[in-house]
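**Student:** here is a sequence together with a model predicted from it:
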Amino acid sequence: MPNVLKVYLENGQTKAFRFESSTTVKDIVLTLQEKLSIRSIAHFALVLEEQYNLAKIHLLHEEELIAQVVQKRDSHDYRCLFRVCFVPRDPLDLLQEDPVAFEYLYLQVTLGLGEIMV
């Protein structure tokens, strides 16, 4: 499907987004913020994960155009993930201000530890 970006979430779900030539990374992040009811969006970003080297991810700048990201990278070699990239200084503050974002961070950390232990 051309002009559709699949974004993988920490809970195993994927979200598909139709995009146009002017759609930015920030547009996708803000749409995810609304769909997931996240208030503390400043901690989140989209990243590209290399399929064959899971330890290597590329942080996408919020002003990047999705069309250029998809063109630049061979889409078969990368997955787009919605991640907590900017960890709060005190996660308990995040729990109090945005429990949904805290749960997302918790899932990300615990699932990541599971991958390391395997």
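**Tutor:** Received, thanks. Residues are numbered from 1 along each chain as shown.

**Student:** please count neighbours and contacts with C-alpha atoms only from this point.
**Tutor:** Noted.

**Student:** now the helices: where do they sit in this structure?
**Tutor:** Secondary structure of the chain, counting by DSSP state H: helices at 25-36, 66-72, 91-97, 99-117.

**Student:** chain neighbours aside, what residue packs nearest to residue 5?
**Tutor:** Nearest non-adjacent residue to residue 5, counting by CA to CA, 6 or more residues apart in numbering: residue 17, 5.1 Å away.

**Student:** check residue 55 too.
**Tutor:** residue 49 (7.8 Å).

**Student:** try it against this one:
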Amino acid sequence: MCPNLFEMRLEKMCVLFIVVLSALVSTIDCNLTPRNIALHNYPLEEHTVQTSDGYLLSTYRIPALIAKRNGVVLLQHGFTLSSDVWLLRGPKEDLPYLLADAGYDVWLGNHRGNEYGL
């Protein structure tokens, strides 16, 4: 009887965890990437890329801020993340801003399965 009681409690805890996690995920603030870029007065272009199977992905471009352009940089987040991860600390520390300030054309990509993929 004890092992079954433990298993039942564990199962209930797992269900509760999933419900709470689902509620948190559904309240995640979308469009954080464009709002963070605009907040710091950087130019922004939003582009939608359609994959060969019809999936839509949002990508963001921060154009180089100086006349001398040094090239193009694509920053791609890791698994389960989004382009938001590149913009958490502000212009003095975040790589996209530093690169744009240095004359690079910065693109922030997104994978499928986050708030920027449709």
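**Tutor:** Yep, it's here. Nothing here was measured: the structure is a model prediction, and the numbers come from that model.

**Student:** what value does the TM-score take for this pair?
**Tutor:** Comparing the chains after superposition, counting by TM-score structural alignment, normalised by the length of structure 1, produces a TM-score of 0.28; 55 aligned residues with a CA RMSD of 4.5 Å.

**Student:** check which helix or strand covers residue 73 of structure 2.
**Tutor:** Secondary-structure assignment from DSSP states H and E places residue 73 of structure 2 in strand 71-76.

**Student:** relative to residue 6 of structure 1, how far out is residue 18 of structure 1?
**Tutor:** The spacing between residue 18 of structure 1 and residue 6 of structure 1, counted by CA to CA, to the nearest Å, is 9 Å.

**Student:** need the residues touching each of those two.
**Tutor:** Where contact means CA atoms under 8 Å, 6 or more residues apart in numbering, no residue is in contact with each of residue 18 of structure 1 and residue 6.

**Student:** quick one, what contacts the residue nearest to residue 5 of structure 1?
**Tutor:** Contacts of residue 17 of structure 1 were listed using CA under 8 Å, 6+ apart, and they are 4-7, 28.

**Student:** so can I have CSV of these showing neighbour count?
**Tutor:** Below are the contacts of residue 17 of structure 1 laid out as CSV (neighbours: other CA atoms under 10 Å):
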residue, neighbour count
4, 15
5, 20
6, 13
7, 19
28, 21
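
**Student:** which of those fall in strands?
**Tutor:** 4-7 (DSSP state E).

**Student:** doesn't residue 106 of structure 2 fall inside a strand?
**Tutor:** Yes - under the criterion used here (DSSP: H, G, I helix; E, B strand; the rest coil), residue 106 of structure 2 sits inside a strand.

**Student:** helices or strands up against the strand holding residue 73 of structure 2?
**Tutor:** In this structure, strand 71-76 of structure 2 packs against strand 104-109, with contacts taken as 3 or more CA pairs under 8 Å, 6 or more residues apart in numbering; DSSP states H and E.

**Student:** from the contact counts, what lies against the strand it packs on?
**Tutor:** strand 56-62, strand 71-76, helix 95-101.

**Student:** of the ones you listed, which approaches residue 6 of structure 2 most closely?
**Tutor:** For these, the distance to residue 6 of structure 2 is smallest for strand 71-76, at 42.8 Å, taking CA to CA.

**Student:** list the buried residues in the closest one.
**Tutor:** When neighbours are counted by 16 or more other CA atoms under 10 Å, the buried residues of strand 71-76 of structure 2 are found to be 75-76.

**Student:** OK, contacts around the residue nearest to residue 55 of structure 1?
**Tutor:** Residue 49 of structure 1 makes contact with 55-58, 78-81 under the criterion CA under 8 Å, 6+ apart.

**Student:** kindly recompute the last result at 6 Å.
**Tutor:** Residue 49 of structure 1 makes contact with 57, 78-79 under the criterion CA atoms under 6 Å, 6 or more residues apart in numbering.
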